[in-house]
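**Q** Return a 3D structure for these sequence lines:
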Amino acid sequence: MIAASVADYLGDRFSVAGELTSLTLGIAVALAVLGVGANLVWRQLRYLVTTVHEMGHVVVGWFVGRTIQSVRLNHDTSGLTITHGRQTGPGIFLLYLAGYPAPSIAGFAVLWAVIYQHAGWAMFLSLIMLLVCLGLVRNVFGAFIVLLQLAALSALWIWNDPRVLSAVLTLIGSVLSLGGLRACLDLLALQRRRGSKSSDAAVLAAHSPLGAVAWCYLFVVFSFGLLVVTAAMVVDQSAALG
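**A** Here you go, the predicted model:
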């Protein structure tokens, strides 16, 4: 009896399609544009982008066979994923390649899920990602940031209102898509101004013929290109929304 009730409860949340309207979509995208464009708000939103960035390192690190030792999310919105494995070869290259594209890819995936009525699964996978991150994070501030995100999304998943779920996921997807591009532009500006030796771009430069600034430009081009694809998908499907 209890098992059946739990199964029904989870099934209701996995299967929720969401109820996205063109008005909700427009408001969510507008809020994301304003938030990512305003420096004060962007600093707060950057914690979400950094979380996804670090989880990009984690997922690819596992994929290439590296041991993930820890994740840190810092007060200045930077992050660090420490792994153990070979320091040369394609594995370390892919590890450092994964971070900056991750928010843009996640943003596209979330928006695709909402538009094509898979909001419940998008929320579930987001919660799994945050639980994994919580298990790996090793600093108090980082744990606090992840717990805040986890609490907010868990409350929405439990509440299970299709309209609210769609609205919040659309906002999150839009912030990740736009924020992924802004993070790459911020990296480019920092790399050109200070010539960082520890950024992902600098590490990639040490493992390839391209310089760090060139890698920054490639990150920008990728994020911008995926943003265009994401925007085209949203515009194309918005006419079918109520």
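
**Q** Every contact and neighbour count from this point should use C-alpha atoms.
**A** OK.

**Q** which helices and strands sit right next to the host helix or strand of residue 142?
**A** Assigned by DSSP states H and E, residue 142 falls within helix 140-159. For helix 140-159, the elements it packs on are helix 39-63, strand 67-73, helix 119-136, helix 162-194, judged by 3 or more CA pairs under 8 Å, 6 or more residues apart in numbering; DSSP states H and E.

**Q** Okay, and residue 80 sits in which element?
**A** Per DSSP H and E: residue 80 is located in strand 79-84.

**Q** Identify each buried residue in that strand, please.
**A** Under the neighbour-count criterion of 16 or more other CA atoms under 10 Å, strand 79-84 has 79, 80, 81, 82, 83 buried.

**Q** what does stretch 132-145 give?
**A** Residues of stretch 132-145 classed as buried under the neighbour-count rule (16+ other CA under 10 Å) are 133, 134, 136, 137, 142, 143, 145.

**Q** contacting residues for the fourth one?
**A** Remark: with contacts taken as CA atoms under 8 Å, 6 or more residues apart in numbering, residue 137 is in contact with 70, 71, 72, 73, 143.

**Q** cool, and the last one?
**A** Residue 145 makes contacts with 47, 73, as judged by CA under 8 Å, 6+ apart.

**Q** got the buried residues for stretch 193-201?
**A** Buried residues in stretch 193-201, counting neighbours by 16+ other CA under 10 Å, are found at 196, 199, 200, 201.

**Q** which residues are in contact with it?
**A** Outside of stretch 193-201, the residues that reach it under the criterion CA under 8 Å, 6+ apart are 96, 97, 99, 190, 202, 203, 211, 212, 213, 215, 216.

**Q** Apart from its chain neighbours, what residue comes closest to the fifth one?
**A** Nearest-residue entry for residue 202: residue 212, 4.7 Å, with adjacent residues in sequence omitted and distances by CA to CA, 6 or more residues apart in numbering.

**Q** how close does that neighbour sit to residue 199?
**A** When CA to CA, to the nearest Å is the yardstick, residue 212 and residue 199 sit 8 Å from each other.

**Q** now the other sequence, so there's something to compare against:
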Amino acid sequence: MTTLGDLWHNVLNTQPDPPHLLVIVTGVVALLVITPHRVWALTRNAVTIAHEGGHALVGVLCGRRLRGIRLHSDTSGLTLSSGKPYGAGMVLSLFAGYVTPSLLGLAGAGLLGLGRITLLLWVSLVLLLAVLVMIRNVYGAVAVLVVGAVVFFVSWFASPAAQAAFAFAGVWFLLLGGVRPIGELQRLRSRGRAPDSDADQLARLTRIPGLFWVGLFGVVNVASLLLGGYLLVVPLLRSGV
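**A** You can find the predicted model right below:
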């Protein structure tokens, strides 16, 4: 039986660089699961979990009191917090949602670049558990539990090769999947179907047009994709592939 010390050593230990083909294939797989609309309608739930978790985390760090998170079957979500309805804390909390998936992907790419595959999986579990504690509806709880169960199964039972494939695919998914919602947001806004979007709430708080905030979301997420993608393919570049 694995002792706690063995487990801790395994989590903190580094893993060898994966095969170059795995890095490329997992990127292609991630692109395939965010491109078709019907597949995206399912996989977008994972992006929504990160989105709402970002609102919650930054809100708490800014001194707001978190009241709960709700995730819906249409892949939308809602994070409720109490505090001043204005000021820097509210602005940062609203801004965090759309950029969190991409920033998590960038952080994950950094860990993978250091060979910390197991650490990445267990940090993901801790973050999912933190979100689960604040979920306030059945669908949301089921969605987080399903994602958490998959991550736990891979981290505990899968072979090192399977863990590497899952970790790289997950990071590529966050990096790529963080970009698509920005375009979807602006399409909804242009049709007048998202009057209370994060960008429009930011516009009302700051008196800076919502389009500016959408553009800023996009700049952060595209930059995260480019930098994260670079970190993931560095081993290939070093070897001349």
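
**Q** Kindly provide the TM-score of these chains.
**A** Once superposed, chain against chain, the TM-score is 0.93 (TM-score structural alignment, normalised by the length of structure 2); 240 aligned residues with a CA RMSD of 1.8 Å.

**Q** on that earlier part again, just give me the closest of the buried residues of stretch 132-145 of structure 1 to residue 25 of structure 1.
**A** Nearest to residue 25 of structure 1 out of those is residue 145 (CA to CA; 26.4 Å).

**Q** and the gap between the residue nearest to residue 202 of structure 1 and residue 85 of structure 1?
**A** 23 Å.

**Q** Matching residue 57 of structure 1 against structure 2, which residue comes up?
**A** With TM-score structural alignment as the criterion, the equivalent of residue 57 of structure 1 in structure 2 is residue 55.

**Q** Just confirm its match contacts residue 94, I think it does.
**A** Yes. Under the criterion of CA atoms under 8 Å, residue 55 of structure 2 lies in contact with residue 94, with a separation of 6.2 Å.

**Q** higher neighbour count, these two?
**A** Per other CA atoms under 10 Å, whichever of residue 55 of structure 2 and residue 94 has more neighbours is residue 55, with 26 against 23.

**Q** who touches that one in this structure?
**A** Contacts of residue 55 of structure 2 were listed using CA under 8 Å, 6+ apart, and they are 79, 93, 94, 95, 96, 97.

**Q** I'd assumed residue 53 was in contact with the second one.
**A** No. Distance between residue 93 of structure 2 and residue 53: 10.3 Å, which falls outside the contact criterion (CA under 8 Å).

**Q** does the spatially most central residue of structure 2 sit in a helix, a strand or a coil?
**A** Nearest to the centroid of the C-alpha atoms of structure 2, with distances taken as CA atoms, centre = their mean, sits residue 101, at 2.8 Å. Look at residue 101 of structure 2: counting by DSSP: H, G, I helix; E, B strand; the rest coil, its state is helix.

**Q** OK, contacts around it?
**A** Residues 47, 50, 51, 174, 175, 177, 178 are the ones in contact with residue 101 of structure 2 under the rule CA under 8 Å, 6+ apart.

**Q** For the third one, grab the count of nearby residues.
**A** Right, residue 51 of structure 2. Look at residue 51 of structure 2: counted by other CA under 10 Å, it has 23 neighbours.

**Q** which one is it nearest to, not counting chain neighbours?
**A** By the measure of CA to CA, 6+ apart, the closest residue to residue 51 of structure 2 outside its immediate chain neighbours is residue 97, 4.4 Å from it.

**Q** what does the fourth one give?
**A** Residue nearest to residue 174 of structure 2 in three dimensions, not counting chain neighbours: residue 105, with 4.9 Å by CA to CA, 6+ apart.

**Q** next one: the second one
**A** Of all residues beyond its chain neighbours, the one nearest residue 50 of structure 2 is residue 101 (5.3 Å), with distances taken as CA to CA, 6+ apart.

**Q** And that neighbour, how far from residue 152 of structure 2?
**A** Distance from residue 101 of structure 2 to residue 152 of structure 2, by CA to CA: 20 Å.

**Q** Which one of the contacts of stretch 193-201 of structure 1 sits in the busiest neighbourhood?
**A** Counting neighbours by other CA under 10 Å, the top entry in the contacts of stretch 193-201 of structure 1 is residue 216, with 26 neighbours.

**Q** give me the element the equivalent of that residue over in structure 2 is part of.
**A** In structure 2, residue 216 of structure 1 lines up with residue 214, judged by TM-score structural alignment. Taking DSSP H and E as the criterion, residue 214 of structure 2 maps to helix 210-238.

**Q** Show me which parts of that helix are buried, residue by residue.
**A** Buried, per 16+ other CA under 10 Å, within helix 210-238 of structure 2: 210, 213-214, 216-218, 220-225, 228-233, 235-236.

**Q** and it, what does it pack onto?
**A** When contacts are defined as 3+ CA pairs under 8 Å, 6+ apart, helix 210-238 of structure 2 packs onto helix 20-34, helix 88-113, helix 160-177, helix 180-190, helix 198-206.

**Q** What lies in contact with the first one?
**A** Okay, so that is helix 20-34 of structure 2. The set of residues external to helix 20-34 of structure 2 that reach it, using CA under 8 Å, 6+ apart, is 39-40, 43-44, 165, 168-170, 172-173, 176-177, 180, 232-233, 235-236.
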